[in-house]
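Dropping the sequence and predicted coords here.
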Amino acid sequence: KRSCTDVGCALLFFAFLYGLWATYLGARREGNIEKLTRGFDWKGDICGVDPGVEDKPMLFWCTAAAPSARLTLLDGVCVPRCPRDAQSASWCPGTPMPFQHRSPEADGTQQVMIGMVRNLTLRADYPTVPALSYCFPTQDMVMLRRILRDTHLTTLTQQVYLACRGAMESWRFLVAVAAASAGIGYAFLFVLWLCFAHLIYGLVFVAHVLFGFCCYTAVRAGLNEHDNILAGYFEAETAQAAAWATAVACAACWFVFSAL
């Protein structure tokens, strides 16, 4: 008759599950889980979620304004679909320029407004492929490396994309490896079926040889200080005692193995 053998552990397990569920509900209520799977455009809007970009679920990185300019995740723009060629263009933000505006108040104080200004310019698109709500270049490998290196993509997203891309590019090699693995596995099973007894006898013989060699080496080290590798680390008496102890332990293991 089956029954619970550890009630205390079961209670702790269910309490743990309840804590996970409560944490999940709190995260759904207080936060936005879409932030984990979608990109942010240069204004901080979540592509495909926030007002104004609900119909633009993909994040596309514009080409840099200058060759030396650094790409960041905030330089991306939300687009309805990833560009497939260079025939289209997107409105892309320029370099941030800080500004400060002072306005005097009637009571003699001043109000200071500080912010950033970014000019939008049309820049040509480039061929991309959609993956994980992002648009990754398909031809410009320099651009792809800059995106993976310079943007704030999570490490998991980078690893998943690189793994998928590597699998697509090396699918023939992966298929060959899978076929070879299956063939080697079946060949091993065939060898076991054909000569299992001989294989066991061979392994037993090798084990006896190893035990004998171990005992011989330990006894020789105990009799001859020059053959004792422990003599360089311990005193002569300690090294000799360790060698004899090793010989006795090896002989005992050999005896037990032979008896079994």
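All right, it came through fine.

okay, CA-based contacts and neighbour counts for the rest of this
Fine.

so where do the helices sit in the stretch 101-250 of the chain?
For the stretch 101-250 of the chain, applying DSSP state H, counting those that start in this stretch gives helices covering 141-150, 155-169, 171-223, 236-259.

Let's have the ones you listed in a markdown table, adding distance to L122 and mean neighbour count.
A markdown table is the format used below for these (distance: least, CA to CA, whole Å; neighbours: other CA atoms under 10 Å):
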| stretch | distance to L122 | mean neighbour count |
| --- | --- | --- |
| helix 141-150 | 18 | 15 |
| helix 155-169 | 28 | 12 |
| helix 171-223 | 38 | 14 |
| helix 236-259 | 79 | 16 |
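
Determine which of those approaches Q100 most closely.
helix 141-150 (29.1 Å; CA to CA).

Give me the angle between that closest one and helix 155-169.
Interaxial angle of helix 141-150 relative to helix 155-169 (axes from the mean of the first three to the mean of the last three CA atoms, to 10 degrees): 150 degrees.

I figured Y134 hits M58, correct?
Yes: in terms of CA atoms under 8 Å, Y134 counts as a neighbour of M58; the distance is 5.4 Å.

Endpoint to endpoint, stretch 89-103 covers what distance?
Terminal residues of stretch 89-103 are spaced 39 Å apart (CA to CA, to the nearest Å).

Flag every buried residue along it.
S90, C92, P93 (16 or more other CA atoms under 10 Å).

gap between the first one and A124?
Right, the one you point to is S90. 7 Å.

picking up where we left off before, with distance to G76 added, can I get the helices of the stretch 101-250 of the chain in JSON lines?
Shown next, in JSON lines, are the helices of the stretch 101-250 of the chain (distance: least, CA to CA, whole Å):
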{"stretch": "helix 141-150", "distance to G76": "10"}
{"stretch": "helix 155-169", "distance to G76": "16"}
{"stretch": "helix 171-223", "distance to G76": "31"}
{"stretch": "helix 236-259", "distance to G76": "67"}
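
adding another structure so you can compare the two:
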Amino acid sequence: MTTWLRLGGVTELAAQAPDAQSWMSEGELARLAAMQSARRRSQFVAGRWLARALLAEAFGGAWQDWMLTGGAESPPVVSGGVPAKLSISHSGDLVACAVSGAALGLDLEPCRLRKGLDALYGAITTDVERATLADHTVAPADTVHRFAHAWTLKEAGLKRHGGGLFATMLGHGLTIEAASGARDANACTWLHENHVLALCSDDLRAMTAPGMPVPRYWRLVLSGTAPLQ
């Protein structure tokens, strides 16, 4: 089953979008109206605009044929010509969207220093995972980049499988393993403009991601003392 992935700029996409009142659902408009930050509003508009364009490209019809609903704490539910799933993530002026006929999860995070990074990295990974990440991440393979890979992979897995953030991260509900290629992987990552983008999907053999380099492949395994439901 094919997965379509696109990564774009928030400022550019938000400027391209028509007035939100003409195309967003009532739920989306309510969420947009509640946002105080202009930057967050731009990210929301850009993500929803990109999602509709990608759904039309992947499954056919016009972007106006696709509607997104869902609450603030739940992923968007797609209504359109065929059953479809999507995941959206944004960071700064970057926004990513992936769509497929099957469930998937996407996460985008910056590679940056933060207070207590070593302790947090140690808390969300095991010794085996840290060794795997050190061997399998692209250069520069420092703690900042390894942490970004670990967090985005587990966040993408959380969005794909469901469950709680605490169980996934600190309860080790997902274990990261290296994969040799798309055939035995259910997750992949890209390094782009000092960000890590992670995608979790059951079938990565058929994927269209224009402009993106060859991804690094991984396998996320349900495990730990607080497994995902």
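On my side now, so go ahead. Please read all numbers here as calculations on a predicted model, not as lab measurements.

Could you tell me the TM-score of the two chains?
The pair, once superposed, lands on a TM-score of 0.22 when counted by TM-score structural alignment, normalised by the length of structure 2; 92 aligned residues with a CA RMSD of 6.3 Å.

buried set for the helix or strand encompassing A58 of structure 2?
Assessed by DSSP states H and E, A58 of structure 2 sits inside helix 38-59. Residues of helix 38-59 of structure 2 classed as buried: 40-56, 58-59 (neighbour count, 16+ other CA under 10 Å).

tell me which strands and helices it is in contact with?
Helix 38-59 of structure 2 sits against strand 3-9, helix 10-16, strand 85-91, strand 94-100, with contacts defined as 3 or more CA pairs under 8 Å, 6 or more residues apart in numbering; DSSP states H and E.

winner for burial among those?
strand 94-100 (a mean of 25; mean count of other CA atoms under 10 Å).

Any chance you could list what contacts that one?
The contact list for strand 94-100 of structure 2 (CA atoms under 8 Å, 6 or more residues apart in numbering) reads 1-10, 43, 46-47, 50-51, 54-55, 58, 84-90, 104-106, 108.

what's the angle from that strand to strand 85-91?
170 degrees.

C-terminal to strand 94-100 of structure 2, what's the next element?
Assigned by DSSP H and E, the successor of strand 94-100 of structure 2 is strand 104-110.

who touches that following strand?
Applying CA under 8 Å, 6+ apart, the contact partners of strand 104-110 of structure 2 are 85-91, 95-98, 148, 152-153, 155-160, 194-202.

Likewise for stretch 180-196 of structure 1?
In contact with stretch 180-196 of structure 1 (CA under 8 Å, 6+ apart) are residues L199.

L25 of structure 1 belongs to a helix, doesn't it?
Yes: counting by DSSP: H, G, I helix; E, B strand; the rest coil, L25 of structure 1 is located in a helix.

Quickly note the distance from it to R165 of structure 1.
According to CA to CA, L25 of structure 1 stands 35 Å off from R165 of structure 1.

repeat for Y18 of structure 1
38 Å.

Kindly check the end-to-end length of stretch 79-90 of structure 1 for me.
First-to-last residue span, stretch 79-90 of structure 1, CA to CA: 9 Å.

Hmm, I typed the wrong one, I wanted stretch 144-157 of structure 1.
So stretch 144-157 of structure 1: terminal residues 13 Å apart, CA to CA.

do stretch 144-158 of structure 1 as well
11 Å.

try stretch 161-175 of structure 2
In stretch 161-175 of structure 2, first residue to last residue: 13 Å (CA to CA).

same question, stretch 118-132 of structure 2
Using CA to CA, the end-to-end distance of stretch 118-132 of structure 2 comes to 16 Å.

Identify each buried residue in that stretch, please.
Burial within stretch 118-132 of structure 2, assessed by neighbour count using 16+ other CA under 10 Å, is assigned to Y121, I124, T125, E129, R130, T132.

Looking at the residues you listed, which is nearest V78 of structure 2?
Checking the buried residues of stretch 118-132 of structure 2 against V78 of structure 2 by CA to CA gives I124 as the nearest, at 31.7 Å.

where's the closest one relative to L86 of structure 2, distance?
26 Å.

Please apply the same query to E177 of structure 2.
Taking CA to CA as the measure, E177 of structure 2 falls 24 Å from L86 of structure 2.

can you check L158 of structure 2 too?
From L158 of structure 2 to L86 of structure 2 the distance is 14 Å (CA to CA).
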